[in-house]
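J.: I'll drop the sequence and a predicted model, then ask my questions.
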Amino acid sequence: MDIPLKIGRFQRENRTFFGILIGDKVLDVSQEEKREYPLKEVRPLAPTVPSKIIGVGLNYRDHAEELKMPIPKEPLIFLKPVSALIGPEDYILLPPESAEVHYEGELAVVIGKEIYRPTSYKEAESAILGYTCFNDITARDLQRKDGQWTRAKSFNTFAPLGPFITKNLDPDDLNIQTRLNGKIVQNSSTRELIFKPAELVYFISNIMTLLPGDVIATGTPPGVGALGSGDTVEVEISGIGVLRNYVQALM
């Protein structure tokens, strides 16, 4: 496998650009004349702006065991709107409609090329650009109340993504950890995934066309819990980095 490469989307002086992370510098690759900037002089944004965000429910064996639920026979998928997307260091806003908003740290797959109805897992895997961190923010009380997931998953700011997309990363055994105010609340490995990234791409792209930049959130491990105003929540995945967000009540 090639050397892992970190790609990001950045803002500097009101200009947004894609760049490659090289140590503590960012190489701007969006212009013919390549320029480097110190990482501290740019603002990382959500590393992609997808046409859709597809979530996967109950996709960790240890989470299924925690909930005493049977292992699903096929992926359980749902959609989150792009209007929910935020980037690293952005604020998660707690809506007044919910009294129980939860974090869910996840590995996200980012699609690199259009794919529809692949004939093999290998073809599906070839459509993956790379991987990043995701936090599937969920209004748990509304999820229970509604009996389906759309409202609970769809409030603005409920889809933090970032900080970077890592290419050429083996996703089969990555440590995934969520911290709330510095305390570890989720700690697992992607080896616990029931359906692996290529399987998810295959399954989902046989339902809908996946486009470059689209995101598949692969599910959360055990330990989900509530967020409160003033909290700091971090999702860290080995080989990718830390997605940090702050929490405040929507006024």
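T.: It's in.

J.: contacts and neighbour counts: CA atoms only from here.
T.: OK.

J.: Distance from the longest helix belonging to the chain to the middle of the chain?
T.: Across the chain, the longest stretch assigned as helix under DSSP state H is helix 197-205. A distance of 16 Å separates the centroid of the chain from that of helix 197-205, by CA atoms, centre = their mean, to the nearest Å.

J.: Can you name every helix or strand that that helix contacts?
T.: helix 121-126 (3 or more CA pairs under 8 Å, 6 or more residues apart in numbering; DSSP states H and E).

J.: Which other helices and strands does the helix it packs on contact?
T.: So helix 121-126, by 3+ CA pairs under 8 Å, 6+ apart, packs with helix 197-205.

J.: Number of residues surrounding G8?
T.: Neighbours of G8 under the rule other CA atoms under 10 Å: 22.

J.: Repeat that for L250.
T.: For L250, using other CA under 10 Å, the count is 11.

J.: Thought P96 was touching it, still the case?
T.: Yes. Counting by CA atoms under 8 Å, P96 is a contact partner of L250 at 6.8 Å.

J.: that older thread, hmm, who's touching whichever helix or strand comes after the longest helix of the chain?
T.: Once helix 197-205 ends, the next helix or strand along the chain (criterion: DSSP states H and E) is strand 215-217. Residues outside strand 215-217 that contact it (CA atoms under 8 Å, 6 or more residues apart in numbering) are 50, 52-56, 106-111, 134, 136, 200-201.

J.: one more structure, for comparison:
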Amino acid sequence: MKLVRFRSTEEEKYGILKGSRVFGLRNSPFSEGWDQEAPELDETEYALEDVKLLVPCQPTKYLGVGLNFAGAARAMGRPAPEYPVTFLKPSGACIATGEAVEIRTFEGCDYLYEGELAVIIGKRAKNVPRDEALSYVLGYTCSDDITDRRQFQKDDLRLKGADTFGPVGPCIETELDPSDVRIRSWVNGQLRQDGNTGEMIFGVPYMIEFFSSYMTLYPGDVISMGTPAGAGQIHPGDVLRVEIDGIGVLENPVREIYYESPGRQPG
């Protein structure tokens, strides 16, 4: 089942995506009364082209896992980590498919795309054992982890956390095996990444156990699971596309924004 959060001319709500049609849901899939086996429709129906897809959840945080694909670590000349390399983006970094990634360009700027599988937490999770972790997952979606690489080992928050640096979507697929799924990324129609989650060093159950051991995960929170080899630079005017088999396509243009304060230096 593919769940979407969308805006119609009347309201914002959740729905089920079937082909090119969206069927409205009476309740949020993150609500207490949600029954995934028998979701309750509200008798509304929309053409996909007539609605605006939103970020498919409303997270309190976007958690990420770095260097989590063995091939990507090798391509960077780095050993596979023995302990998860993690980071956090604020919820305000998240944008929907079709919305623009905004970057500031200046001499020496260096922004990176990273196509990834993202886990969407379905219910409150704290101190979750690994063998129960998947029961806390609502489903999975695509993410594009945007990085300001110039901030590496300089400013960890700006490295990952700027507005628009967390594209997520287009939908939440509730029936997916996260341990064996193909991830591909394109820039301007050119294939740049082609990997499989079978390369992940730390799997989804491990990371849910890991994060929930020291912080509470809330319904809608995002865990982005790392990227395969092939991540690279982006520039204004680029179109970024992430496709995950069984989920769909996340596509975002890249737009330049400018400093308005005279004398303020970027970086």
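T.: Now that the structure is in, tell me what you want to look at. Quick caveat: nothing in here was measured; it's all calculated off a predicted structure.

J.: re earlier: what range in the second structure matches the longest helix of the first structure?
T.: On the second structure, the counterpart of helix 197-205 of the first structure by TM-score structural alignment is residues 204-212.

J.: For the aligned residue in the second structure for A152 of the first structure, give its distance to R149 of the second structure.
T.: Using TM-score structural alignment to pair residues, one finds that A152 of the first structure aligns to L159 in the second structure. Using CA to CA, to the nearest Å, L159 of the second structure is found at 6 Å from R149 of the second structure.

J.: Next: I103 of the second structure.
T.: 12 Å.

J.: Common neighbours of those two, please.
T.: In contact with both I103 of the second structure and R149: Y111, using CA under 8 Å, 6+ apart.

J.: Same drill for the two, tell me which one is more crowded.
T.: I103 (23 against 18).

J.: and that one, what pairs with it in the first structure?
T.: Match for I103 of the second structure (TM-score structural alignment): L94.

J.: picking up where we left off before, nearest to P88 of the first structure among the contacts of strand 215-217 of the first structure?
T.: Using CA to CA, F134 comes nearest to P88 of the first structure of the contacts of strand 215-217 of the first structure, at 9.9 Å.

J.: so who does that closest one touch?
T.: G105, E106, L107, A108, A159, P160, L161, G162, A217, V235, L243 are the contacts of F134 of the first structure under CA under 8 Å, 6+ apart.

J.: Need these in CSV (columns: distance to A64 of the first structure, secondary structure and neighbour count).
T.: As requested, these are exported to CSV (distance: CA to CA, whole Å; DSSP: H, G, I helix; E, B strand; the rest coil; neighbours: other CA atoms under 10 Å):
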residue, distance to A64 of the first structure, secondary structure, neighbour count
G105, 15, strand, 33
E106, 15, strand, 27
L107, 17, strand, 27
A108, 19, strand, 25
A159, 23, strand, 25
P160, 24, strand, 26
L161, 24, strand, 31
G162, 26, strand, 30
A217, 17, strand, 30
V235, 20, strand, 29
L243, 25, strand, 26
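
J.: would you list every one of the strands in the stretch 101-250 of the first structure?
T.: When assigned using DSSP state E, counting those that start in this stretch, the strands of the stretch 101-250 of the first structure occupy the ranges 101-103, 105-111, 128-135, 138-139, 159-167, 175-180, 183-189, 215-217, 225-226, 232-237, 241-249.

J.: circling back: roughly how far does the match of I103 of the second structure sit from E41 of the first structure?
T.: 30 Å.

J.: what's the closest non-adjacent residue to Q11 of the first structure?
T.: R43 (5.0 Å; CA to CA, 6 or more residues apart in numbering).

J.: The second structure: which residue goes with the one you found?
T.: Match for R43 of the first structure (TM-score structural alignment): K52.

J.: can you count the residues close to its match?
T.: Quick note: K52 of the second structure (other CA under 10 Å) scores 16 neighbours.

J.: I'd say it and E10 touch.
T.: No. Applying CA under 8 Å, one finds K52 of the second structure not in contact with E10, separated by 11.6 Å.
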